[in-house]
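[1] can you look at this prediction? I've put the sequence above it.
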Amino acid sequence: MRLHKNGEHLEIQGIVRASRIEVRNPILALPAAAALTSLGTKDRNALAQSLADLKRECAARALPAWHQRRTQAATFWKAASVYCGHIARATRGCTSMASCSLQTALPSYSPGASAARIHRRGCLNPLLALPAAAAVGALDEAPRGVLAAVLADLATMCRDRAERDFRRHKAPMAAYWWECSVFARHVRRAVLQPAGFFA
């Protein structure tokens, strides 16, 4: 067991930190997160279900990208899946993974041909190509506004952590946090699209 110079146990400190709610779900530490549970039950359930669907669709894209050694794309989709799950749990008022499990069955996904990819709106914002993104965009104004605020906070937090880790020469973690920031900005833009955008 490693010790600090003052004798504190690092292992014990790690256990205490890992038990904190905001460490298990970093969304709960964001300033805008409290507004998630202030939504009405109907809005919260609709938002949580849409995010759970988005989580599964993102996860379904992460695995093929990883197998194709497209590591940046795989990191983006994996980070997107993780944080959709975090926000969905926060929306349902869950404080732990065990108290609020999300359905994990993945939809089938096959990477299609890339012809004319640059002309698709899903190229500049890959979230727009997901069916579940349309469901998020179709939510009422109140839950979309709250989600947009949470995503803005999340993008800022992740960008700050990316810069911090890059300065500390932790390039892999910096890359991960940067992809989380990109995901948050993409989803926020999708959420803020005008009505009928996905029609």
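    Good, I have the coordinates. Just so it is clear, the model here is predicted, and its values are computed rather than measured.
[2] switch to C-alpha atoms for all contacts and neighbour counts from now on
    Will do.
[3] so residue 82 touches residue 56, yeah?
    No - applying C-alpha atoms under 8 Å as the test, residue 82 and residue 56 come out as separate, 9.6 Å apart.
[4] who has more neighbours out of those two?
    In this view residue 82 and residue 56 are compared by other C-alpha atoms under 10 Å, and residue 56 has more residues nearby, 23 against 16.
[5] quickly find the element holding that one.
    Taking DSSP states H and E as the definition, one finds residue 56 inside helix 41-67.
[6] below is structure B, check it against A:
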Amino acid sequence: MGYINPLLQLPAGKKLLELPASERQLIENVMRELRLQANDEADKAWKRRKGPMAAYWRAVATYARHIAHACSQRNVRGHK
């Protein structure tokens, strides 16, 4: 991602970077799976003309992507 992840500016986002690499990898994998599933739900909602639910699921997908990306970053202790 070609930007500064806004989640990493929050105290809880910074705590993600403190986790061991193995734990961050697990969270990253779950968040990437959640992103795919949320995008599928958004597509279904849009096809049913349920705009608010489509927007909700797109937001879930976006936050999941941000969290996954944050988990993939090198932390201050040098873990990757």
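    Right, received. Where do you want to start? Note that the structure is predicted; figures quoted are calculated from it, not measured.
[7] the helix holding residue 56 of structure 1 aligns to what range in structure 2?
    Aligned using TM-score structural alignment, helix 41-67 of structure 1 spans no residues in structure 2.
[8] in that helix, what's buried?
    43-44, 46-66 (16 or more other C-alpha atoms under 10 Å).
[9] go on, stretch 141-152 of structure 1?
    143-152.
[10] how about the most centrally placed residue in structure 2: what's its closest non-neighbour residue?
    By C-alpha atoms, centre = their mean, structure 2 has its centre lying nearest to residue 64, at 2.3 Å. Of all residues not flanking residue 64 of structure 2 in the chain, residue 31 sits nearest, at 5.0 Å (C-alpha to C-alpha, 6 or more residues apart in numbering).
[11] translate that neighbour into the numbering of structure 1.
    By TM-score structural alignment, residue 31 of structure 2 lines up with residue 151.
[12] what strand or helix carries that match?
    Going by DSSP H and E, residue 151 of structure 1 is part of helix 141-167.
[13] check residue 77 of structure 2 too.
    Using DSSP H and E, no helix or strand contains residue 77 of structure 2.
[14] state the distance from it to residue 69 of structure 2.
    Here residue 77 of structure 2 is placed at a distance of 18 Å from residue 69 of structure 2 (C-alpha to C-alpha, to the nearest Å).
[15] looking at those two, which is more packed in?
    Taking other C-alpha under 10 Å, residue 77 of structure 2 and residue 69 do not tie; residue 69 has more neighbours (17 against 10).
[16] to which residue of structure 1 is residue 52 of structure 2 aligned?
    Per TM-score structural alignment, residue 52 of structure 2 is aligned with residue 172.
[17] against residue 183 of structure 1, how distant is that match?
    Distance from residue 172 of structure 1 to residue 183 of structure 1, by C-alpha to C-alpha: 17 Å.
[18] the helix or strand harbouring residue 52 of structure 2 versus helix 21-47: what angle between them?
    Here residue 52 of structure 2, judged by DSSP H and E, is contained in helix 51-71. Inter-element angle recorded for helix 51-71 of structure 2 and helix 21-47: 160 degrees (by axes from the mean of the first three to the mean of the last three C-alpha atoms, to 10 degrees).
[19] by how much does helix 51-71 of structure 2 deviate from structure 1 on average?
    Helix 51-71 of structure 2 differs from its equivalent in structure 1 by a mean of 0.3 Å after superposition (mean C-alpha distance after the TM-score superposition for structure 1).
[20] buried residues in that helix?
    Applying 16+ other C-alpha under 10 Å to helix 51-71 of structure 2 flags 53-71 as buried.
[21] which residues touch it?
    Under the criterion C-alpha atoms under 8 Å, 6 or more residues apart in numbering, residues 1, 5, 7-8, 13, 16-17, 24-25, 27-29, 31-32, 34-39, 41-46 lie in contact with helix 51-71 of structure 2.
[22] just give me the match in structure 2 for residue 196 of structure 1.
    Going residue by residue (TM-score structural alignment), residue 196 of structure 1 aligns to residue 76.
[23] please disregard the earlier target; I meant residue 187 of structure 1.
    In structure 2, residue 187 of structure 1 lands on residue 67 (TM-score structural alignment).
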